[in-house]
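[1] Got a predicted structure plus its sequence, pasted below:
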Amino acid sequence: MAKQLTSRLSKKESPHLKRFYYPLDTAVEKPFNWKQMLRLLGYIKPYRKTYLPGAMLVMLISTIIRLVVPILIGKVVIDVAIANRDVGLLTQLVIGISLLYLVSYLANMFRIKWVNILGQRVIYDLRKTLFSHVQRLSHNFFDKRSAGSILVRILNDVNSLQELFTNGIINLLMDLVMLVGIVVILFVLSPPLALAVLVILPIMFYISTKLRRNIRRAWQDVRIQKSRLNSHLNESMQGIRITQSFSQEQENTEFFDGVNTDNYETERNAMKKSAYFGPFVEMSNAIGTVILISYGANLIISEQIEIGTFVSFAFFLGMFWEPISRLGQIYNQLLVAMASSERIFEFLDEQPNVEEKKNALEYLDMKGNIVFDKVQFSYDEDRIALHEISLEMKQGETVALVGHTGSGKSTIANLISRFYDPTSGVVKIDGYDIRDMKLDSLRKNISVVLQDTFIFSGTIMENIRFGRPEASDEEVIEAAKVVGADEFISKLAKGYETEVEERGNILSAGERQLLSFARALLADPRILILDEATASIDTETEVKIQKALKTLLKGRTAIMIAHRLSTIREADNIIVLEHGRILEQGNHQQLMAKKGEYFDLVKSQFQMLDAL
C-alpha cells in the first residue's frame, strides 16, 4: 500500500515527497560493533561505585539461591529426607528453602529498584549530552536536517535504550551466570545425561546467528521510518496554516497515511523477525524435555542416577531454557540499542564546521570595528554567495546592506556572528580574526533581530530576559519602554507575566518583533544586526522604533538589512550588493547623487508606492 501511494505521489511530482524521501537517514549494513557497544556502556561508568555494585551483588545472591534450591530439593529432600522418612529434616529443609526464597525475593526487589534508578540516570545523562552537543553544532548541520529527524534522535532513539539500561545489562549478566552455573551443575550431577539434553545447543546457536543480520537491519529500518514519520509530523504542524490556505488537507493526510504505513510495515517486520527466537527456544525446550524423560528414565532403571538427580535435572532444564529465551530478548534489545546508538553517536561524532580553537582569545571590551578582507563564501560548491568582499564598518556606525534577494546581505550578517566561516579571506572585529576568538565571547557582544522572530514558550518577562538572564525586572521593563513594547504589554491582563505560549501565538507579528527588539537591546551588545527587523511592524510602530534606535545605537555598530529603503535613510554607510559583490557604497545623499544602482532601487520603490 505504502509503495503504491509513494509511486502515485511520485507521478504527481509532489514537492513534499521529493524533499522527504531522500533524507540523510539511511540504513547502513555493518557488522555488530562491539566497540560502539562498549562506548555506549561507558555511560554507566559514573555509577560504578554506587548503584551498579549493589545491583550486581543482589543479582548474584538471587542467582546463587536459584541454583542451590534445585540441588537441595533433589539431592537432600528427595534422596535423603523422603527416602529415609526423616520428618524433622524435611521440616527444616522446607523452612530453610522458604527462607532462601524470601531472601531471593528481597534481593530481586532491590535489584529492580537499583537497576531502574541506574537506567534512568544513564538515559538522563545521554540525552543531556546529546542535546548539549547538538546545541553547539554549526548552522550547516541544521541546514541539512529537518527538525523532526533531530527530535527523533534526542527523544525516540535515546528512549529505545531505556530497556537495555534498566533491565538488559543486569539481566544479561544474571542469565550468563545462571547458564554457566546450570551447565556446570548438570555435568557434575550426570555427564551422560547433561550431554544428551544439551545436544540441541549447537544447532540452536547456528540458527540464531543466521537471524542476527536480518533482525539488526530490520531495527535499523524501524529507526529510519520513525525519523521520517516524525519529520513529516513536525513539518505538517509547523506548516498547518499553509496547508489549510491551499486546501491540501486531504493530500497531506494521504501522504501521512503512506508514511505511517511504511512505519507500521517496518516495525511489524522487525517484530516478526525478532519473534522467531521465542518459539525456537520453546521447541528446543520440548526436545530437551523429551530427551530427559526418555534417557533419564533409562538411567534410573539401570541405577546409574538416583531419582533426586533426575528431579534436579528437571528443575535445571526448566531453568536453563528460561535464561536462553531471555537472552534472545536481550539480544533483540542489543540490536535495537545498536541501531539507535549508531544514530546517536553519528550526532555526537559530528563536529562543528565552525570550530573554536583550544587557545582561543576572549573579547574583554569589544569596540565593534568590523573589517571584511577579501572574503569569499559558498554555501555549496555550485553557489558562491560572496565574491572576495572587502569592506569596513567602523565603531558606532550604522551600516545598511541593500540589494535584491540573494545578493549576500544575510550572508554577511551570518559571517559576522560566525555562524559560518569564510571559504577564503578574513573577518576581523577590533583587529582580531574572529576565528581566533571564543565563540561565546564573540556572540555575547552581538544581538540579532530577524524578520521572522522566535518567541519561546514562557512569560513575556522571560522572553525579553533570554539574552541576559541575570537582568533585573526593572532593566527588562526599561528595555521594553525604550522600544515601545511596554505600551501593549501593560494592557495585557498579567502584564509582563503573561504566558505567550508556543512561538508567541497570542501576539501579533508586530508585537513579537517589538519583544525581539527589547530582548536584543537588553543584552547590551556592541554590535546589533537588524535583518529585515521592521518588516512586520506597522508604520506608526516603525516611527517609534526609529526614534528609539537613534538613542540605542549610539556607540554601537549596527548592521541593518532592509528592502524597505525608507528605514535606512539615516544610515552612516549604505552598501549596495548584487550577486555577492559590492556595487557601490556611501550615505543616502552621496548614493542618490551618483544616480547608480541605489538611486534606481529608491526610484522603483517610490514608483511602486505611487502606483498603490
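    That came through, no problem.

[2] Every contact and neighbour count from this point should use C-alpha atoms.
    Noted.

[3] Hmm, residue 292 is touching residue 193, no?
    Yes - the pair residue 292 and residue 193 passes the contact test of C-alpha atoms under 8 Å, sitting 7.2 Å apart.

[4] higher neighbour count, those two?
    Shown here are residue 292 and residue 193; by other C-alpha atoms under 10 Å, residue 292 has more neighbours (22 against 19).

[5] Included below, for side-by-side comparison, is a second structure:
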Amino acid sequence: ASIGRIVELLETEPAIRTAPPPAALDAGPLGVTFDGVTFCYDQDEIILDDVTFNLAPGQILGLLGRTGSGKTTITRLLFRLYDPTLGAIRLGGQDIRHATLDDLRNRVGIVTQNVQLFQASIRDNLTFFNPEIPDARILETLEMLELDSWLTRQSHGLDTRLMAGGQNLSAGEAQLLAFTRIFLKDPGLVILDEASSRLDPLTEQLIERAISRLLQDRTAIIVAHRLATVQRADRIVILQDGRIVEQGDRVALVANGESRFSQLLRAGMEQVLA
C-alpha cells in the first residue's frame, strides 16, 4: 500500500505548469501588475476579489490590511504557489505563467516572518545548497549586513551547523540570515513580510539598515505592520476582505485627511492592523 501511494504521488501532474511559449523575465528591477485578479481556494470562498494595481520598476509598495485581508495570498500568487482563478499577474510586462518556475523564483525573493532554516551548515543554509556561490561572496555579503562579527563567534565559521528551525539562533539572527539569502540571490522583486514582533534595539537597527540596502535598485512589496516601515513606500494598497479599498501615492494619501491611510496613521497604524 505504501509503495502504491508513492507511485501515485510520482505520477501526479503538478498543478502549476509553465504556459507555452516559455519566456525569460527581464533583468533588473521588475514592474508588477495585478490585472483583475480573483482567487479562491475553493469555489465557496473568495480570498481576493478583482484586485488591480500597478507598481513601476524600482518602486516600493506598502501593502496594508488586517489579518485575513488577503495580503499573504498576494505574495503567494507572485511566487506562483498558486495561479489566479481569474485575471493575470505580470512581472516586467510578462504574464508569470509563461516564466519557468526556476526563473520566477530566482527573480522574486521573499523574506517571511517565519524563517525556514535547515539542519545544515551556515553556508548551505545561505546558498540553499548551491555550490556555485563562492565563499568570498558569502563573506562579503555577511560583512555588508554587519554579520561578520557574528560569524567569527561561530565555532567552525561557514561550516558551523545550524539546528533545524534555527533553534540555536535568536529571532533577529534568523531574520538577518534570511536577508543574506536574498542578497545572494539578487532578485528583481523583493517581497518583505515584516516581522510584527519586537526585537532588541541593536538588532532592530541592524535589520533597518539591511532593509535599506535590500531595497536599493529593486522593486519591493512590503507587508507592513509599522509606521517606520511604511514610510519607505512610494505607493500604498489597503486591503479589506480581499478587495482593495484604497490605493495611491503615499505622500498624496498622507496629505488627504479623508483617506483611509491618513486615518490609519492618526489612529496608530500598529494598533489598528494588529
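    Ah, there it is. Model, not experiment: these values are computed from the prediction.

[6] Could I get the full set of helices for structure 2?
    Along structure 2, the segments classed as helices by DSSP state H run 2-11, 71-78, 101-107, 122-127, 135-144, 148-152, 171-185, 201-214, 227-230, 250-255, 260-267, 269-272.

[7] can you name the residues of structure 1 that the third one overlays?
    With TM-score structural alignment applied, helix 101-107 of structure 2 matches the range 439-445 in structure 1.

[8] before we move on, what about the first one?
    Under TM-score structural alignment, the match for helix 2-11 of structure 2 in structure 1 covers residues 340-349.

[9] Show me what counts as buried in the matching stretch.
    340, 341, 342, 343, 344, 347, 348 (16 or more other C-alpha atoms under 10 Å).

[10] Pick the one among those closest to residue 226 of structure 1.
    Nearest to residue 226 of structure 1 among these is residue 340, at 11.3 Å by C-alpha to C-alpha.

[11] and the gap between the closest one and residue 596 of structure 1?
    Distance, residue 340 of structure 1 to residue 596 of structure 1, using C-alpha to C-alpha, to the nearest Å: 58 Å.

[12] on that earlier part again, mind checking how far the match of helix 101-107 of structure 2 is from the chain centre?
    25 Å (C-alpha atoms, centre = their mean, to the nearest Å).

[13] swap in stretch 45-61 of structure 2?
    14 Å.

[14] which residues in structure 1 does that stretch align to?
    Using TM-score structural alignment, stretch 45-61 of structure 2 pairs with 383-399 in structure 1.

[15] How about residues contacting the matching stretch?
    The contact list for stretch 383-399 of structure 1 (C-alpha atoms under 8 Å, 6 or more residues apart in numbering) reads 367-379, 406-408, 411, 424-425, 553-560, 571-575, 579-582.

[16] One more pass at 7 Å, please.
    367-379, 408, 554-560, 571-574, 580-581 (C-alpha atoms under 7 Å, 6 or more residues apart in numbering).

[17] Show me which of these are buried.
    By neighbour count, with 16+ other C-alpha under 10 Å, those hold 367-378, 408, 556-560, 571-574, 580-581 as buried.

[18] can you tell me which of those residues are in strands?
    Residues from these lying in strands, with DSSP state E as the criterion: 370-378, 557-560, 573-574, 581.

[19] for those residues, which one is nearest residue 250 of structure 1?
    Using C-alpha to C-alpha, residue 378 comes nearest to residue 250 of structure 1 of these, at 39.2 Å.

[20] Spit out the contact partners of the closest one.
    Taking C-alpha under 7 Å, 6+ apart, one finds 384, 385, 386, 423 in contact with residue 378 of structure 1.

[21] again, but for residue 41 of structure 2
    Counting by C-alpha under 7 Å, 6+ apart, there are no residues that residue 41 of structure 2 touches.

[22] Would you mind measuring from it to residue 206 of structure 2?
    Distance from residue 41 of structure 2 to residue 206 of structure 2, counting by C-alpha to C-alpha: 38 Å.

[23] ok, now residue 37 of structure 2?
    36 Å.

[24] And residue 212 of structure 2, by the same measure?
    Distance of residue 212 of structure 2 to residue 206 of structure 2, computed by C-alpha to C-alpha: 10 Å.

[25] again, but for residue 241 of structure 2
    Remark: distance between residue 241 of structure 2 and residue 206 of structure 2 (C-alpha to C-alpha) = 34 Å.

[26] what do you get for residue 92 of structure 2?
    In terms of C-alpha to C-alpha, residue 92 of structure 2 sits 31 Å off from residue 206 of structure 2.

[27] Same question for residue 10 of structure 2.
    Distance from residue 10 of structure 2 to residue 206 of structure 2, by C-alpha to C-alpha: 44 Å.
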